[in-house]
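K.L.:
output the structure for:
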Amino acid sequence: MADDAPDKDSKTEDATDKRLEKAREEGDVPSSQEIKNLASLVVALILVAFIAPWFMSDLSAMMSGFLGQVHAYPTDQEGMIRTLVDLVAGVGWLMAAPFALAVVAGLIANVGQVGLLYTPKKLAPKLSTIDPIKGINRVISKQKVVDLIKQIFKVAIVLLAAWLIVLPAVPHPDVMAGRPVEATLKDLHWLIVLLLMTVVVAFSAVAFLDLMWTRHQRMAKLKMTKQEVKDEHKQSEGDPALKGRIRSMRTQRARQRMMAAVPTSSVVITNPTHYAVALKYDMDDMAAPKVVAKGMDFIAARIREVAEENNIPIVENPPLARALHAAVELDEEIPQDHYKAVAEVIGYVMRLKGAGKVK
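P.N.:
This is a model prediction of the structure:
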């Protein structure tokens, strides 16, 4: 509903990278139409200034040759069609260079602004585009007003350029009357080139300003509320509550695996109540005893319970229990600093087993 939509004034935060990337995937990119128009003008300038003389010269030679030999061409239907096809092919070949230049300029103008971009979502039909209410809003939108101002400004630029630059360069009619037609055509060609050059320079400024405006409008449209930024952060980083539950489940599973390792241990060293460390040692396979379980308070009590249930020897040695709990991680061998103290405990346990006091 409209009432649930965020107020535009509440959108005070700049769009995040994720929001910008999503907009790009949907085809919402800062593409200026004036940049494309400028590219078309540059192409027109190149065509008129450099290619048009060559094109007209070749076209004139082609047409002269064609008209000069018209009496020699076949008059039957098949022959006339073949002649016409050859003529069209020749003209088409002459047009290939200008056409290719226009296509390349359009691609450069588009790719230069937004890069290579394929957006299926942009091509998909949207029902909102046929909504009459939204259609009226688009007609009277701020962007349409800006577009109208741009068009008026461009027309004014062309008229001003023609008045200040082109008209003063036009030869007086008396001068033109006494000149050959070819010289007059060259003058006309130069005036057109001069007009296009002036318009290209002026439109470059228009295109630059339009590009800045387009980017500004896009960033303003993609602004986010503080809540939207928070929600996106939660989605990216994960809901803290959910992360807490996942962390708790992982801890619980790790604790269960640790408790399952207590029955395989050789001895449990305790504080006796606050710390408990279960060590496993096999002189045939292990270089040093390894910590298979450890914990404090409640976990320490549970380790002792599991050890008692499985007849694992429990030795009280508070300094050693605290030291091993602090210095050794699970599934790690004890450091050399504790070899002597642990060896005494292991030796004590083995003597008990030898005496039949423990299993």
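
K.L.:
from here on, contacts and neighbour counts on C-alpha atoms
P.N.:
OK.

K.L.:
tell me what the helix ranked longest in the chain is packed against?
P.N.:
In the chain, taking DSSP state H as the definition, the longest helix is helix 181-221. Packing partners of helix 181-221 (3 or more C-alpha pairs under 8 Å, 6 or more residues apart in numbering; DSSP states H and E): helix 33-46, helix 142-161.

K.L.:
which positions in the longest one come out as buried?
P.N.:
Right, helix 142-161. With burial defined by 16 or more other C-alpha atoms under 10 Å, the residues of helix 142-161 counted as buried are 150, 154, 157-158, 161.

K.L.:
now do the shortest one
P.N.:
For helix 33-46, the buried set under the neighbour-count rule, 16+ other C-alpha under 10 Å, comprises 34-46.

K.L.:
could you also give me the structure for this second sequence? I'd like to compare it with the first:
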Amino acid sequence: MTATPSEDPHRVASHSPPLAGESVIEGVAQDDERGPAPSSEPPPLPGEGARGEAVSRLLARFEADYTACGQRRYVIPAEAQALAEAIRRAYQATVGAPAVLRRARVLTEFAASAPVQAHPDDLLLGSQRFADLTAAPDPGALESLGYARTTGHIVHDYEGLLRNGIPGYRQALTVALSQAIAADSRAHLQGFSEALSAFETFLRRHAEVAEDSERASDLRYLLSHPPATFPQALQLLWLGHVFLHAENPCAAISLGRIDQYLWPFLQADLAAKRLTLQEAFELVCAFCLKCCEGDESQNAVLGGVDPHGREATNPLSFLFLEAVRQLRSFQPSLTVRVHPGADPAFLAAACDLAAAGL
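P.N.:
Prediction:
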């Protein structure tokens, strides 16, 4: 880290989406101009070992995979080969087309062919891994990482993804394509449109394999609506993150200020009693374990101030610190923003995590 229990452990609480046209942000209490005063105590957090049976099983499964593999998973040759085949098919089918359309077709091929699976204990669907783990890395593949250039090291507009959802992006593309624009601009927009359709396919295929009807319902909802609940927002964020790695594998794609853009969803769920803090903690734990499956350089930023300079730490900031502490997970790597008005309890929790080597 750098500085700059539900009744059924297999499921989170029921979370019916709001009515059509109703915003998840509406009705959330706003702070006054002075902003919230830093609290001297953190929110009530799940106790040691209270992460839930499903998360405990997910952690055991991850640790078993890690032991069998004998390493953190940087490169799996079978995955590289599968992506190479998708690129080959896409480029053979688009000879003579603009480069942006050929790259978009790669995502179409990936979305249609990448294996998707669901495990009974999964709280979130989707994985950065879609090939069998190997006990030893391929020396040539590892060596090639040292020569890779101009990829990754980005933070996507995940806040925009959650705000607009697939329908918002589709509407914006439809409007843009209806206007008179230059040929190269039209090709880019057509490429964006195909990539978005590929992402829809990716979500739909995960909905089809979901063993939990609630998760499947959430995924189908996300095909035609922006997320309306914290579980839906976290699921869309995760699948969007996975999909970006399909275009840019091993690419240091980071998560940005995750506690800021996810908090309004959790805040609304807590206020409406759709979710408890314990259930939210289990989802955060599941998210951290998902991040450990692949990319080694996924940074998440916690705390700091809002655009008005007010202290921005919230209960979700604490949940991420606590999840990493209990799981001892190495991803996402955490960065905590520190400022003169930082919440003392949050700063103390962050320092404790750093002192523990996490």
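
K.L.:
overlay the chains and give the TM-score.
P.N.:
With the length set by TM-score structural alignment, normalised by the length of structure 2, the two chains reach a TM-score of 0.19; 117 aligned residues with a C-alpha RMSD of 7.1 Å.

K.L.:
relative to residue 305 of structure 1, which of the helices and strands packed on helix 181-221 of structure 1 is closest?
P.N.:
helix 142-161 (75.6 Å; C-alpha to C-alpha).

K.L.:
that older thread, just the buried residues of helix 33-46 of structure 1 now: which is nearest residue 136 of structure 1?
P.N.:
Of those, the one sitting nearest to residue 136 of structure 1 (C-alpha to C-alpha) turns out to be residue 34, at 23.9 Å.

K.L.:
is the closest one in contact with residue 210, as I believe?
P.N.:
Yes. If you go by C-alpha atoms under 8 Å, residue 34 of structure 1 and residue 210 touch, sitting 6.6 Å apart.

K.L.:
quick one on the thing from earlier: with respect to residue 327 of structure 1, which of the buried residues of helix 142-161 of structure 1 is nearest?
P.N.:
residue 150 (73.4 Å).

K.L.:
just give me the neighbour total for the residue lying closest to the closest one once chain neighbours are set aside.
P.N.:
Spatially, and ignoring its direct neighbours in sequence, residue 150 of structure 1 is nearest to residue 206 (7.8 Å; C-alpha to C-alpha, 6 or more residues apart in numbering). Neighbourhood size, residue 206 of structure 1 [other C-alpha atoms under 10 Å]: 18.

K.L.:
for residue 198 of structure 1, same thing?
P.N.:
Neighbours of residue 198 of structure 1 (other C-alpha under 10 Å): 19.

K.L.:
tell me who's in contact with it.
P.N.:
residue 161 (C-alpha atoms under 8 Å, 6 or more residues apart in numbering).

K.L.:
and it, how far from residue 205 of structure 1?
P.N.:
Using C-alpha to C-alpha, to the nearest Å, residue 198 of structure 1 is found at 12 Å from residue 205 of structure 1.

K.L.:
ditto for residue 220 of structure 1
P.N.:
From residue 220 of structure 1 to residue 205 of structure 1 the distance is 22 Å (C-alpha to C-alpha).

K.L.:
just residue 21 of structure 1 next, same as before
P.N.:
On the measure of C-alpha to C-alpha, residue 21 of structure 1 and residue 205 of structure 1 end up 29 Å apart.

K.L.:
coming back round to it: out of the helices and strands packed on helix 181-221 of structure 1, the one nearest residue 192 of structure 1 is which?
P.N.:
helix 33-46 (8.8 Å).
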